[in-house]
Each structure stands twice: as C-alpha cells, then as structure tokens.
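*Asks:* Below are the sequence and a predicted model; questions follow.
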Amino acid sequence: MRIGFIGLGNVGGKLAGSLLRNGIDLVVHDLSPALVAGFVERGAAAGESPAQMMQTCDAVITCLPSPAASDAVVRQMLPVAGPGKIWMEMSTTDAAEIARLGAEMIATGAAAVDCPVSGGCHRADTGNISIYAGCDRPTFERILPLLTIMGRRVLHTGDLGSASVLKVMTNYLATANLLTLCEALTVMKAAGMDLATTYEAIAISSGTSFVHETESQLILSGSRDVNFTMDLVQKDIGLFQKLADLHEVPLEISPLMIEIMRDGQRRYGERAQSDRIIERLEEATGLSVTAPGFPTELIDTEPEERGAEVRPRR
C-alpha cells in the first residue's frame, strides 16, 4: 500500500516516522515546508495536495490540530475519493464530526476510520503507542498491518466514531490524574516530605498511573515540557463535557477541570505546556515542587516491537 500522511506535528510526525522507518511507501504533506523537507530527506515523497494524495495513495492518514482543519482537508479529498480508498483520521476530534465527514467519504465508495492514539508523544516516536480504530471489520483487517507498525496495542472499538468517543474519555481521565497529582505533590512538599521518596511511594502504590510515571517526572525536574499544550487539553476535556451534556449526565468534576485549565491559560498562555498547571499551586504556596535527579524529557526505553490487536473480553 502507498500511504499518504497529512499533518507532521508533535504526534503526526512521529507516527509518520514509524511508517517510514519500517519501509512503508510514504507520501507526506504539511503546512510547514521544513517538516516535509525533513521527511523527503529520509526517503518519503512530498505530496502536492490532499486531493493529489487521495488520488495516488491507497490510504490517506490525517493527524491535525482541530476538527476545522480536518474538515478543510477532507473537503479537498472527497471529489477524488472512491472505491478502494481509505481515509484514516488519527486526530483527537469530535465523534459527531468524524461521523459526519466519514459518512461523506463512505458515500463516495471509500472507507473511513477514526483511529486516535493514546500513550504520549515519546511512545508515538517508537511505535509503542496504543491505537483505537472505529470502522467496519473488513476495513480494520485491511489497515491492521499499518496500525501495528505505528502502535503496540491496537483495539477495534466498533463503528466509525466509537474510537473518538473512547479517546476523549481517556484524555479526560489523564487530565484529572494530572490535576490530582499536582495537588498531591504540592501537599507532600508543604508537609516536608522528600519528593523523590514521594515519587517512589506513589509509583509502588494503588495511586500510581501512567500519568504519574511520566508527567510527574517532568514536573519534578522543572522542565514541564510534555509536548502537549493547554489548548489541546481544553479541546479534549471540552469534547468529553460535550458528550456528557449530549447524554444528560450531570458531571461535577469535569466543569471544575475546565475552569482550572482556563485559569492556567490566562496565567501562562493559551498554548502553555499542560504540566505548567502545577505552577498555580506553586504561586499560591510559595513552594517549588521540584527535585533533583528527574529527566527533563521523556524517552521511551522499551524496544520497538510490531504491535498486535487487543481483543475485549466477551
């Protein structure tokens, strides 16, 4: 298969890199000529436009920052889409929007998949991230070899749009975990606890999590550069709140999280790194929630391995 990849940003560039590194015939496109040039130097072809890529590729993957950006790209691809073509949306987006655009793509005879990722940019860089895929089963089986190059664990979630629903849920949970970790670490600092010991105490306890094992290290080192910005967090938790409102679920924690992140944006900038949210508590207490010995960036130390499908218990 010849694969087109549109959107070479923080996540997309790493996913596309896994495809290229593993010998996939890859065509790339991005608004940044420098990002495209970097891929061309490594053996990829430069795509002229989304329409040209849909014409010449078997599947086109989009990994873009907003539903509006995805809509603009899909609009260009629709006139030349048709039987045998696949659109794979790897952005984190609104399930209703993916269903709408996917229906238009399917109406041309092409297939559509929403396949967002979860697990952090450092794991996207090594092909060890997790991927959800929402589509019919025949399409899933056709793209599974591609997904297992980009991800370690691949879950077929059901119909188109189901992957996006689950993805915004997981990002909501990750954000909630980040905010509780910020409070926990600050209270431990105020209580005079050694923060390196605190980190290990959490790591071996029932309170540990993926967010703790990754982002707590960046908080404690003081770098707070998780390669994920507050505007993206707001988009994701806002989509989760939208789902709750749609289904008339009266949430209590979610609105508070949205307001805390809004306050962070007011203080540090719309696109500030999300881990800087702890600085609200540092400012309120006068404490520095840092400790020596923690890394300033996340590096995936697991060896790259071909992924596999995860099957739900039935």
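*Replies:* Looks like it arrived, so ask away.

*Asks:* From now on I want contacts and neighbour counts done on CA atoms only, so please keep to that.
*Replies:* Fine.

*Asks:* So which residues of the stretch 51-200 of the chain form helices?
*Replies:* In the stretch 51-200 of the chain, the helices defined using DSSP state H, counting those that start in this stretch lie at 67-77, 95-107, 121-124, 137-150, 162-190, 195-203.

*Asks:* Leu181 against Ser216, yeah?
*Replies:* Yes - taking C-alpha atoms under 8 Å as the definition, Leu181 is a contact partner of Ser216 at 7.4 Å.

*Asks:* Second structure follows, compare the two:
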Amino acid sequence: MNIGFVGLGIMGSPMAANLLKAGHSVTGFDVSAERVEQLSGLGGKGVTGVVDAVAGADVVITMLPDSPQVEQVAPLVIEYGKPNLLYIDMSTIRPETSRWVAREAAAVGVRALDAPVSGGERGAIDGTLSIMVGGEAEAFEAAVPVFDALGRTVVHVGPAGAGQTVKAANQLVVGGIYGLVAEAIVLLEASGVDAVAGLDVLAGGLAGSRILELKRHTMVKREFTPGFRIDLHHKDMGIAVAAAREAGVSLPLTGQVAQLVAAARAQGHGSLDHSALLKVIERLNG
C-alpha cells in the first residue's frame, strides 16, 4: 500500500520503518526535519507538509502527541485524501475527539479508525505493539495488513472512540503497576533486602508483568531513559480521569495514580520514563 505517515517521533519513526520492511511505500512528515531525513534514509519518502504526505495515499496514519494536534491535522487528511481513503489515527487522545474525526471523515467518504497502541518504544521497534481499534468493522478488516506490520495483538474493540477508551484503561493499569513496583523497591531496600533478587522472584510469580519483565533492572539502577515520558503519561491519566467522569464511574485508584504522575511532572521529571514514578515514592519517604 501507499501509506502517508504524519508524526515520526519516538513511536512513529520505528513504526514507519516496520511498514517499509513489510513492503509498503511510506511518505512521511514530521515537524522535525531530522526525523524526516531518517525516514528518507530508510527508503521512505520525506516531505515538508501534511498535505504532501496525504496526496495519493491509500492509507494515512497519524501518530501525534495529543488531541489538539489531531484536531489540527485530521481536517487536512480528510480534505486532501483521495476517495475511500483509510485514515488510521494511532495517537492517544480523548475518545470524543476520535468520534468527531470519525463523523467528519464519514461525511466525505473517508474511513476512519482510532487505533492507539501499547508497548512503548521497544514494542514499536520490534513490531510487537498491542493495538486497540475503534471504528467500522469493514475499515478494520481493510487495515489488518497495516496492523500486522506494527503489532502482535490487534483487536477490534468497538465503534469509533472505543480504541481510545481501552487505551485509557491500559494507561491506568500501567501507571498503577509502575507505582506499585516503585513501592516494592522502596520497601525491599528499606528492609535491607536485595531489590534485584526480590523483584526477580516477583517477576516469576503471580505478581509477574510485562513491566517487571522489561523495567525492573533499570528501575533498581535508577535509569530512566524515556521509552514513554512522564509528560505523555500525565496527559493519558487526564484522559482516563475524564473518561471515568463521562461514564459516571468512580475509579479511586486511578485518581491516586494520576496524582502520583502529576507529582512526578511537578518535580521536574516530565522528560523521564514513566518508571520514574520511583523518584516520587522515594521523595515521599525522604
């Protein structure tokens, strides 16, 4: 397929690279000229604007930081896309924004899907992302060859906006686990127990998780090179809290995790990996 890709950041760049490896043609744009040049070096075509990325594409993918960026780019995709374009927004944004995009797209015959991902930079590089997709079933089936190049777990979870709701649930669980792993490290170390050995045991039992598998050693070493930044998780927790309000449900642990993430950002850790919640728990304990 001819794929236009807008947003070549930490996640978007390796995703575009995997689409090229799968045999697709990729025309990409990003506000960073360096990222565009990187795509060109991999065999893609770098362009200088959204409209150029969209022109002639069978599929357009956007991977943008937040709802305002999607609200700015989506009208251009819809206006300049060719008839029956498949537009896949893989950003993590508010569900209501995804529903708005789907309505605007449908009005002119563009098929839109919201397809946020989980798995972080490592999953994007390895092509093992989990992809939660909202939208029409026919559009989902048309997008499967694209998703197969990007992820290992791909699920159509419901109508427009449903993908974003599932992603909000994902982020509240991820944030909660990071917070609990941080507390476990503080408890182990304060008790004179080797945290590495302790977490190795936890990772092999019922407490085991993908986070423990991938991040326990870097957390103990206090290495917080970002795979997914605190700033972005702060945004995502806001989406989760807002989704809970819209659904009329009480999620008390989600609220507490959101405050821990907000504290990490307030303490100046926004550019660090979200595993840096450990720094907040340490500060609470002097």
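*Replies:* All right, it came through fine. This is a predicted model, so every value here is computed, not measured.

*Asks:* Tell me how the two chains score on TM-score.
*Replies:* Put the two chains on top of each other and the TM-score (TM-score structural alignment, normalised by the length of the second structure) is 0.95; 286 aligned residues with a C-alpha RMSD of 1.5 Å.

*Asks:* quick revisit: highest mean neighbour count out of the helices of the stretch 51-200 of the first structure?
*Replies:* The highest mean neighbour count among those, using mean count of other C-alpha atoms under 10 Å, belongs to helix 121-124: a mean of 24.

*Asks:* show me where the first structure has strands.
*Replies:* Taking DSSP state E, the strands of the first structure run over residues 2-6, 25-29, 45-46, 59-62, 86-89, 111-114, 117-118, 129-134, 151-158, 308-310.

*Asks:* how big is the offset of the first one relative to the second structure?
*Replies:* Which is strand 2-6 of the first structure. Once the two models are superposed, strand 2-6 of the first structure sits on average 0.5 Å from its counterpart in the second structure (mean C-alpha distance after the TM-score superposition for the first structure).

*Asks:* now that strand against helix 137-150, angle please.
*Replies:* If you take axes from the mean of the first three to the mean of the last three C-alpha atoms, to 10 degrees, strand 2-6 of the first structure sits at 70 degrees to helix 137-150.

*Asks:* repeat for the longest one
*Replies:* Here strand 151-158 of the first structure runs at 160 degrees with respect to helix 137-150, directions being taken by the same axes, to 10 degrees.

*Asks:* Name the residues that touch strand 151-158 of the first structure?
*Replies:* 124, 127-136, 140, 144, 147-148, 163, 305-311 (C-alpha atoms under 8 Å, 6 or more residues apart in numbering).

*Asks:* residues touching Val117 of the second structure, list them.
*Replies:* Listed by C-alpha under 8 Å, 6+ apart, the contact set of Val117 of the second structure reads Met90, Ser91, Thr92, Leu129, Ser130, Ile131, Met132, Lys167.

*Asks:* Distance to Pro65 of the second structure added to those residues, as a markdown table?
*Replies:* As requested, these are exported to a markdown table (distance: C-alpha to C-alpha, whole Å):
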| residue | distance to Pro65 of the second structure |
| --- | --- |
| Met90 | 10 |
| Ser91 | 7 |
| Thr92 | 7 |
| Leu129 | 17 |
| Ser130 | 18 |
| Ile131 | 17 |
| Met132 | 17 |
| Lys167 | 14 |
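
*Asks:* out of the helices of the stretch 51-200 of the first structure, nearest to Asp25 of the first structure?
*Replies:* Closest of the helices of the stretch 51-200 of the first structure to Asp25 of the first structure is helix 137-150, at 11.3 Å (criterion: C-alpha to C-alpha).

*Asks:* once aligned to the second structure, how far is the closest one on average?
*Replies:* Counting by mean C-alpha distance after the TM-score superposition for the first structure, helix 137-150 of the first structure comes out at 1.0 Å.

*Asks:* before we move on, what about stretch 237-244 of the first structure?
*Replies:* Stretch 237-244 of the first structure sits 0.9 Å off on average (mean C-alpha distance after the TM-score superposition for the first structure).

*Asks:* Which residues does that stretch contact?
*Replies:* Contacts of stretch 237-244 of the first structure (C-alpha under 8 Å, 6+ apart): Thr93, Asp94, Val168, Met169, Asn171, Tyr172, Thr175, Pro250, Leu251, Ser254, Pro255, Ile258.

*Asks:* repeat for stretch 62-77 of the first structure
*Replies:* Stretch 62-77 of the first structure has contacts (C-alpha under 8 Å, 6+ apart) with 5-9, 11-12, 50-52, 54, 87-94, 97, 101, 232.

*Asks:* from those residues, which would you call buried?
*Replies:* 5-9, 11-12, 50-51, 54, 87-94, 97, 101, 232 (16 or more other C-alpha atoms under 10 Å).

*Asks:* If you tally nearby residues, what's the number for Gly134 of the first structure?
*Replies:* As a burial measure, Gly134 of the first structure scores 26 neighbours (other C-alpha atoms under 10 Å).

*Asks:* what's the answer for Ala207 of the second structure, then?
*Replies:* Applying other C-alpha under 10 Å, we find 12 residues neighbouring Ala207 of the second structure.

*Asks:* now it: how far from Asp200 of the second structure?
*Replies:* Between Ala207 of the second structure and Asp200 of the second structure the computed distance is 10 Å (C-alpha to C-alpha, to the nearest Å).

*Asks:* Out of the strands of the first structure, which is the most enclosed?
*Replies:* When you average the neighbours per residue for each of the strands of the first structure (mean count of other C-alpha under 10 Å), strand 111-114 leads with a mean of 28.

*Asks:* helices and strands around it, which ones?
*Replies:* strand 86-89, helix 95-107, strand 129-134, helix 162-190 (3 or more C-alpha pairs under 8 Å, 6 or more residues apart in numbering; DSSP states H and E).

*Asks:* would you list the ones you listed in CSV and tack on distance to Asn227 of the first structure?
*Replies:* Listed next are these as CSV, based on distance: least, C-alpha to C-alpha, whole Å:
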stretch, distance to Asn227 of the first structure
strand 86-89, 21
helix 95-107, 24
strand 129-134, 15
helix 162-190, 14
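
*Asks:* Could you pull up the contacting residues of Leu278 of the second structure?
*Replies:* Tyr178, Gly179, Ala182, Glu183, Met219.

*Asks:* This completes my enquiry, with thanks.
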